[in-house]
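Trainee: What follows is a protein structure lacking sequence information:
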């Protein structure tokens, strides 16, 4: 049987920023994960260059460079 996890977000000072209300102390593990993801998204805005399609050639790349990437040994 799986036990539900709870996280005390007041005990650790770094986690206090995850509170939605001042008197909130314990949150479920799933809610903790969701709030961490939200905080990460807030601090690290979307970067379009990181999600470029691999088949799309990079601007300024020659045809030979955009066909395939082969590391040199």
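Mentor: Done, it's in. The shown structure was predicted, so the numbers you read here are calculated from the model rather than taken from an experiment.
Trainee: all contacts plus neighbour counts: C-alpha atoms, from now on.
Mentor: OK.
Trainee: In the protein, which helix is the longest?
Mentor: Scanning the chain for the longest helix, with DSSP state H as the assignment, gives helix 29-43.
Trainee: Put this next to the first one:
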């Protein structure tokens, strides 16, 4: 995605899709979160402390995510 675009009420700065059907929409800090993620039924949500993002339930299969500030890859 070259330029940010509006998807509904969200200004999306980037989209990432996984092979398992999961999808992340990077929305910046416009709502106090870094993005929204969709995990289809049967796809495991990464547990807290695993990876650079922390996922919080939002609505059904949708989750909010925030980047973990002290994560070192």
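Mentor: That came through, no problem. Just so it is clear, the structure is predicted and the values come from calculations on it, not from any experiment.
Trainee: what TM-score comes out when they're superposed?
Mentor: Comparison of the two superposed chains (TM-score structural alignment, normalised by the length of the first structure) gives a TM-score of 0.23, and 32 aligned residues with a CA RMSD of 4.0 Å.
Trainee: now for the longest helix of the first structure, which elements pack on it?
Mentor: strand 6-8 (3 or more CA pairs under 8 Å, 6 or more residues apart in numbering; DSSP states H and E).
Trainee: Which positions in the strand it packs on come out as buried?
Mentor: Neighbour counts over strand 6-8 of the first structure (16 or more other CA atoms under 10 Å) mark residue 7 as buried.
Trainee: List the buried residues of the longest helix of the first structure.
Mentor: In helix 29-43 of the first structure, counting by 16+ other CA under 10 Å, buried: 32, 35.
Trainee: Quick check: next helix or strand after that helix?
Mentor: helix 63-67 (DSSP states H and E).
Trainee: so what does that next one touch, helix or strand wise?
Mentor: Against helix 63-67 of the first structure (3+ CA pairs under 8 Å, 6+ apart) you get no helix or strand.
Trainee: Next one: the nearest residue to residue 6 of the first structure once chain neighbours are set aside relative to residue 39 of the first structure, how far apart?
Mentor: Leaving aside its chain neighbours, residue 6 of the first structure sits nearest to residue 28 (4.5 Å; criterion: CA to CA, 6 or more residues apart in numbering). Distance from residue 28 of the first structure to residue 39 of the first structure, counting by CA to CA, to the nearest Å: 16 Å.
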